[in-house]
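K.L.:
predicted model, plus sequence, below.
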Amino acid sequence: MTDKIRQRRPAFDREAGVAIAQAMFHEHGFDAVSLSDLIEAMDIKPPSFYAAYGSKAQLFEKAMLRYASENALPLDKLLAPDRTVPDALAGLFVAAAKQYAKDNVLRGCMITEGLRADDEVAREMAQALANEGIKVIREYLDQALPDKAQCLSDYLTITLRGLSAAACSGMPRKRLIEVAQTAGRFIAHELGSPPG
């Protein structure tokens, strides 16, 4: 007669849980992913979830930070001082279009789309992260074109968010890139200098 040995479950991998949540939030949005959806996908019990992440909103923040670390646009390279302003901004639009449409399922910018969350806490977390990127762009424009910095910064923010929304809606990658190139040409025309 053999003794039955109770097998212990392997320790829960918190980072793996964040990766699961990131994919779910990115594909469906914060509001459409329920706590029970997350718990089921991670195969853990509610007390373990709360012990690991605190709340759904706190997990969303961790997921957005993970997304940013892997997918943030390389603004330091795109806005490098050796590029003309029209070339840099045109490059930023095209890089964003390519990034937002690189995956067939996880489309758009997860942080930008997080700004649409009904949950105020989640929305504020997304806004705080989005503001970091906007700040870098604005500082670049303050140095390069101080008299046009505010309007150009607003134009870039609105255009990048529009590209993200269009990607989420299923616009093909080729068309997104064409729109990004058109926006770059518009900026170049406004600044009186051809990009690239």
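P.N.:
Everything's here; your move. Residues are numbered from 1 along each chain as shown.
K.L.:
from here on, just use CA atoms for contacts and neighbour counts.
P.N.:
Will do.
K.L.:
give me the number of residues near Leu141?
P.N.:
Leu141 has 21 neighbours, counted by other C-alpha atoms under 10 Å.
K.L.:
try it against this one:
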Amino acid sequence: MLLFWERGYEAASMADLSAAMGLNPPSIYAAFGNKQALFERCAAHYAQSVAAYAPRALDEEATAAQALHRYVLEAIEAFSAKERPKGCLLVSGATNCGKGSLGAQDLLAGYRLASEAMIADRIRQGVEEGDMPASTEPDLLAKYVAVLIQGLAAQARDGATAGDLHSVAELALGGALTHPVNNC
């Protein structure tokens, strides 16, 4: 997982994966089938471990605004952790891939879309419960938060500090959560 996260799907060669896993390529193929299947398992593990903050934040906070704020702040911590590659595997793990890697690209796009849908559902819940204005457009606000998350991941990968990312997040969330996007 760390090798795919650090180098990306295409740049992580079978020789690199073999060395990182301590297995010879035939053993990797026997265990996983192919590189794509191994990548799918790594992405699933990432989603269930490193990115597990996302559903927790959205489920555990009392209001949608609190949930989104926590989601973004915990994402920054995950993207900036010193002991792991910077950024987000689900954002950068299959960028700049050729046609032979469409499966990896589609897989990660699916994770990102599912995350956006999860955010929109939490915003809808906030509207229904009255802690978000009735005029809020959940899908558009969810897209805004998803774009923010993906941008923060790219910035972390490029070396932005957690402090810098927190400042950007506070600026971005301040207006979005106090004046949610609507059709005005």
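P.N.:
Structure received. Since this is a predicted model, take the numbers as computed values, not measurements.
K.L.:
fetch the TM-score of the aligned pair.
P.N.:
Once the chains are laid over each other, their TM-score by TM-score structural alignment, normalised by the length of structure 2 reads 0.82; 171 aligned residues with a C-alpha RMSD of 2.2 Å.
K.L.:
Ile187 of structure 1 maps to what in structure 2?
P.N.:
Counting by TM-score structural alignment, Ile187 of structure 1 lines up with Ala176 in structure 2.
K.L.:
ok, now Ala88 of structure 1?
P.N.:
Match for Ala88 of structure 1 (TM-score structural alignment): Ala67.
K.L.:
the top helix by length along structure 1 vs structure 2, mean deviation?
P.N.:
Counting by DSSP state H, the longest helix found in structure 1 is helix 120-144. On superposition with structure 2, the mean distance recorded for helix 120-144 of structure 1 (mean C-alpha distance after the TM-score superposition for structure 1) is 1.7 Å.
K.L.:
thinking again about what came up before, in which helix or strand would I find the match of Ile187 of structure 1?
P.N.:
Using DSSP states H and E, Ala176 of structure 2 falls within helix 162-178.
K.L.:
what do you get for Ala62 of structure 2?
P.N.:
Ala62 of structure 2 belongs to no helix or strand, assigned by DSSP H and E.
K.L.:
can you tell me the closest non-neighbouring residue to the match of Ile187 of structure 1?
P.N.:
Distances taken as C-alpha to C-alpha, 6 or more residues apart in numbering put Leu141 closest to Ala176 of structure 2, at 7.7 Å, once the chain neighbours are dropped.
K.L.:
the spatially most distant residue from the centre of structure 2 in helix, strand or coil?
P.N.:
Outermost residue of structure 2 with respect to the C-alpha centroid, by C-alpha atoms, centre = their mean, is Pro26; its distance is 31.4 Å. What DSSP: H, G, I helix; E, B strand; the rest coil gives for Pro26 of structure 2 is helix.
K.L.:
which residue lines up with it in structure 1?
P.N.:
Under the alignment (TM-score structural alignment), Pro26 of structure 2 pairs with Pro47 of structure 1.
K.L.:
which stretches in structure 2 count as helices?
P.N.:
Going by DSSP H, structure 2 shows helices at 2-7, 14-21, 25-32, 35-48, 53-60, 64-80, 89-92, 102-129, 138-157, 162-178.
K.L.:
Leu73 of structure 1 is in contact with Val94, isn't it?
P.N.:
No - taking contacts as C-alpha atoms under 8 Å, Leu73 of structure 1 lies outside contact range of Val94: 10.6 Å.
K.L.:
the two: who's more crowded?
P.N.:
Legend: neighbour count by other C-alpha under 10 Å for Leu73 of structure 1 and Val94, higher for Val94 (22 against 15).
K.L.:
quick check, that one in contact with Gln181.
P.N.:
Yes - with contacts counted by C-alpha under 8 Å, Val94 of structure 1 reaches Gln181, the gap being 6.3 Å.
K.L.:
which residue is nearest the middle of structure 2?
P.N.:
Structure 2 has Leu90 as the residue nearest its centroid, 5.1 Å off, counting by C-alpha atoms, centre = their mean.
K.L.:
contacting residues for that one?
P.N.:
43, 47, 108-109, 111-112 (C-alpha atoms under 8 Å, 6 or more residues apart in numbering).
K.L.:
what's the most distant pair in these?
P.N.:
Ala47 and Ala109 (12.9 Å; C-alpha to C-alpha).
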